[in-house]
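1. Generate a structure from the sequence data that follows.
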Amino acid sequence: MLALLGFLTILLFLILVISRKLSVLLSLIIIPVFFAIIGGFEPQAIGEMIVTGIKQVAPTGILLIFAVLYFALMIDAGLFDPVISGIIHLAKGDPLKITMGTALLTMIVHLDGDGTATFMITISALLPIYKKLGINRLILPCIVALSAGVMHLVPWSGTMARALQVMQTDASGLLVPVLPSMIVGIIWVLGVSWWLGKKERKRLGIIAFDYKHADELTEAQKLTRRPKLILVNAILTISLIFCLIMAFLPPSALFIIGFSVAMLVNYPSQTEQKSRLQEHAANVFFVSVMIFAAGVFSGILTGTKMIDAMAQSLVTLIPAEHAGYLPTLVGVTSMPLSFVFTPDAYYFGVLPVLKEAAIHYGINPIEVGRAAILGQMTVGFPLSPLTASTFVLVGLSEVELSDHQKFTFKWAFMTTFLMTLTAIITGAIHLL
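-> As a prediction, the model looks like this:
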């Protein structure tokens, strides 16, 4: 019963969001509450689940509020202007060069394994270029999502940390055997970027810019720019990212401090500070509300044990005679299941069950772990409504989540499919 309610919750959520019958915000709240009531849970219990879920995402919510404000200040101050100007000049108005550059830049930036920081840096730098060239707005979040998804297999990402912990192994046992798959994924993403760029080049042509005025600022933008502080802001941003990677402090604390220093250095006047906060209030509100709504969604699914029931039911669906296909099935379904399970739910709830099932059927359990990381909250995380960074991606890209999912899903699924196929060919996982 609980498993059925869980799957119905996810299914109805996806249907309503993709068809735009209900907004993402309301869907994240109303749908799980509705099915929890159908499941017979008391209002008091549902309320406690909601509060628990909100508490779990609170650190992420605080992090993103101040991270959005920090990078917004850096954009206002002009930190990314040289990057934008350089890309415009190198691309020479060619959409194909822009899309290829987007993929390469994202892969480099995402070496830190932090999706939120990657999206903020790459989208902030590249969105103005896409607007100037008139490139289909959905292409930017698509390429950034695919590029970050493949690179999310780095051992220090949150997803890999969970997988390594559950499988009780190290990177040499889990990641190294699927490196060929990762390489194929990177090549595929570059190929997709080339294909999308070629189509845009055919549609738009190579646009001739007056490079002296292509990145000219408006009067309002000129007032917020701090060209004399670019070096200071660059050092501050690099130091902040370094501290994030080294985990000197919790990420939320680092961004709170970083934002405060950036505001004081660039806009010491209280009038200017108030103006900057008012300018970016809408984006901050959107991101924070979405995150806490996602906390309601995951809190109810976890608290009602729907997620546990769904995990158990997935295993029982596999007949014993077909058990040899378990790793392959895990690989192929890993990316789509990012829409259903949070990272913690999958890696701490589903994967241990799959691991025990593999042992029961005489399959090397490490193969299940290798298959899982080929898509589950790696390639899949930038499309999942269950990860806060997805809302950062679509929010900064100024696109709807449903549009992003519909446009990107086929490319993301093919990425995982090809990576799984490569893993089978190289022997990282076996069919039987």
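2. switch to C-alpha atoms for all contacts and neighbour counts from now on
-> Fine.
3. give me every residue that touches residue 384.
-> 338-339, 377, 390 (C-alpha atoms under 8 Å, 6 or more residues apart in numbering).
4. out of those residues, which one sits closest to residue 227?
-> residue 390 (31.5 Å; C-alpha to C-alpha).
5. Can you name the residues in contact with the helix or strand hosting that closest one?
-> Using DSSP states H and E, residue 390 sits within helix 388-397. Residues outside helix 388-397 that contact it (C-alpha under 8 Å, 6+ apart) are 60-61, 115-116, 119-120, 123-124, 127, 137-138, 140-141, 283, 286-287, 290-291, 294, 381-385, 400-401, 404.
6. In ChimeraX, select just the buried ones from the residues you listed.
-> In ChimeraX, this line selects whichever of the contacts of helix 388-397 come out buried by 16 or more other C-alpha atoms under 10 Å:
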select :60,61,115,116,119,120,123,124,127,138,140,141,283,287,290,291,294,381,382,383,384,385,400,401,404
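7. Would you do the same for the sequence below? I want to compare the two.
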Amino acid sequence: MVTVVGFILLLAVVMVLIKGRVALPIVFVLFPVIAAVILGFPMSEITGFVGKGLSSVLNVAALFTFSVTYFSMMNDVGMFDVIVKKVMRYMGNKVALALLLAAFVATISHLDGSGATTMLVTIPTMLPIFRKMKIRPEALLLFASAASGIMNLLPWCSSVMRLSSSTALDPQLLWRTVFPLQVVGLILVYAMTIPIAKMERKNGAGMSDEEFEMLKTDIVGDGGAASLAGVQVNQKLIAFNMLLTLGLIVVLLTGLINANLGFMMAFAIGLFVNYRDVKVQNGKIKEFGGNAMNMVMVIFAIGVFLGIMQNTGMIEGMANTILAFIPESLGGSLIFIIAIFSVPLSVIIGSDAVYLVLAPILISIAAQFGGTAMSVGTSLLIGGSISANITLIGPTPYLALGLANVSMGDHLRYSFKWIWGIGVILAIIGGFIGIIPF
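-> Below you'll find the predicted structure:
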């Protein structure tokens, strides 16, 4: 009975996520509570299950809160805009360089962990250049999606947050595990500019040097204090903010201090230095904190879902049932197979369903064949992250499509094979360096 209800709950959650007609907290709070009641558990016991689930996601919620507020602050003071303008000054009249710049802008703007922010910065900034150079907007979407997808592997981004909340994997340790693949992934994205540029030139892309210089002058301007977003930037503090951010990333990567404490300290220091008036500081806390609230609510709702699924025995029952149908010969390669097909799986059912619903079950199954939670999490994270902006499920891809005036069909036809190719290469490299078992 527990197993049957578990599968029904799983199917119901996936279907609702695919249709996208209700908010995530509704799904992850009401559905599992109803399932537990159907199984005959009293509310007092269900409350205990929920308490255990909430305890398991507290660290993740804290990390997300302070990481989002920190990078929202850095965006507010113009750090990202200054970096982009500096790079654009040295951009040459080549299609490959335009593609490379698009990837770079997406990489930098995604440091705040927000896919929507990345698209709102990258596409309006780069689309005029692409139009003037006659580069198809699908190419812009490809590089914005691929670069931000690789950056999704950062420990404060939603992909890692959601996977960590459903599997109890430490976000910082997860990032340190996949960091070599993140570096390789960025190299692959930037290297991809060469074949795509060749393809676009065959399609008629390019412009005269005179036209290009006029375009660059319009975008970069006179190099004054104004940022790309029209925000006045305090040039004296830009160097400080860059050093603070670089130091924070180094500390997180080396594991010198806990990620939660690192972001808390960096946010406190940055808030004090950039905004000296206490009223302004309090106003900025409210402003930046609002950006994190939606995801924090989702994380706590996931805690409810997991607490009930795990403590009622549903996950164990479903894992044992699925395990009975997996041949012994396939078990050893299960995690690698998951990694290879995680991109199309995430595109079809959405990364939320993969991270929040399938991940705990796949971890239980893989454990029977000697697989670890970290290896399963890594295999899912690679494909789920880089496919975040080509998935059929989720708002950010459609925001990007609207900004670029491209249909989902055209986006998938242009981008899917390249992004899946990156996913497959990363899975193979992960196998050779021991992150993902073959």
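8. hmm, back to that, so of the contacts of helix 388-397 of the first structure, which ones are in helices?
-> Judged by DSSP state H, helices contain the following of these: 60-61, 115-116, 119-120, 123-124, 127, 140-141, 283, 286-287, 290-291, 294, 401, 404.
9. Quick one: residues contacting the counterpart of residue 299 of the second structure in the first structure.
-> Counting by TM-score structural alignment, residue 299 of the second structure lines up with residue 291 in the first structure. Residue 291 of the first structure makes contacts with 57, 60-61, 388, 391, as judged by C-alpha under 8 Å, 6+ apart.
10. distance of residue 291 of the first structure from residue 142 of the first structure?
-> 21 Å (C-alpha to C-alpha, to the nearest Å).
11. returning to that earlier point: neighbour-wise, which one of the contacts of residue 384 of the first structure leads?
-> For the contacts of residue 384 of the first structure, neighbours were counted using other C-alpha atoms under 10 Å, and residue 377 has the most, 32 neighbours in all.
12. okay, which residue of the second structure is out on the far edge from center?
-> residue 210 (38.8 Å; C-alpha atoms, centre = their mean).
13. pretty sure it belongs to a strand, no?
-> No: applying DSSP: H, G, I helix; E, B strand; the rest coil, one finds residue 210 of the second structure to be helix, outside a strand.
14. what's near enough to touch it?
-> Contacts of residue 210 of the second structure (C-alpha under 8 Å, 6+ apart): none.
15. residues making contact with stretch 72-80 of the second structure?
-> 81, 108-109, 112, 227, 231-234, 238, 241-242, 270-271, 274, 284, 288, 291.
16. Sort out which residues of it are buried, please.
-> 72-80.
17. and what of stretch 345-364 of the first structure?
-> Neighbour counts over stretch 345-364 of the first structure (16+ other C-alpha under 10 Å) mark 345-355, 357-358, 363 as buried.
18. just the helices in the stretch 1-150 of the second structure please.
-> Along the stretch 1-150 of the second structure, counting by DSSP state H, counting those that start in this stretch, helices occupy 2-19, 24-38, 43-76, 79-88, 95-109, 115-132, 137-151.
19. For residue 259 of the second structure, find the nearest of those.
-> Comparing these by C-alpha to C-alpha, helix 43-76 comes nearest, at 6.8 Å.
20. What's the average distance for the closest one when superposed on the first structure?
-> Its matched residues in the first structure lie on average 1.5 Å from helix 43-76 of the second structure after superposition (mean C-alpha distance after the TM-score superposition for the first structure).
21. between that helix and helix 79-88, how big is the angle?
-> Comparing the axes of helix 43-76 of the second structure and helix 79-88 via axes from the mean of the first three to the mean of the last three C-alpha atoms, to 10 degrees yields an angle of 40 degrees.
22. picking up where we left off before, take the contacts of residue 384 of the first structure and keep only those in helices.
-> Using DSSP H, the contacts of residue 384 of the first structure in helices are residue 390.
23. Could you dump the contacts of residue 384 of the first structure into JSON lines with distance to residue 367 of the first structure added?
-> Formatted as JSON lines, the contacts of residue 384 of the first structure follow (distance: C-alpha to C-alpha, whole Å):
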{"residue": "338", "distance to residue 367 of the first structure": "19"}
{"residue": "339", "distance to residue 367 of the first structure": "22"}
{"residue": "377", "distance to residue 367 of the first structure": "17"}
{"residue": "390", "distance to residue 367 of the first structure": "28"}
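24. and of the contacts of residue 384 of the first structure, the nearest to residue 50 of the first structure?
-> Using C-alpha to C-alpha, residue 339 comes nearest to residue 50 of the first structure of those, at 19.7 Å.
25. Distance-wise, check the residue lying closest to the closest one once chain neighbours are set aside relative to residue 276 of the first structure.
-> The shortest distance from residue 339 of the first structure to any non-neighbouring residue, by C-alpha to C-alpha, 6 or more residues apart in numbering, is to residue 384 (4.9 Å). Note on residue 384 of the first structure: its distance to residue 276 of the first structure, by C-alpha to C-alpha, is 31 Å.
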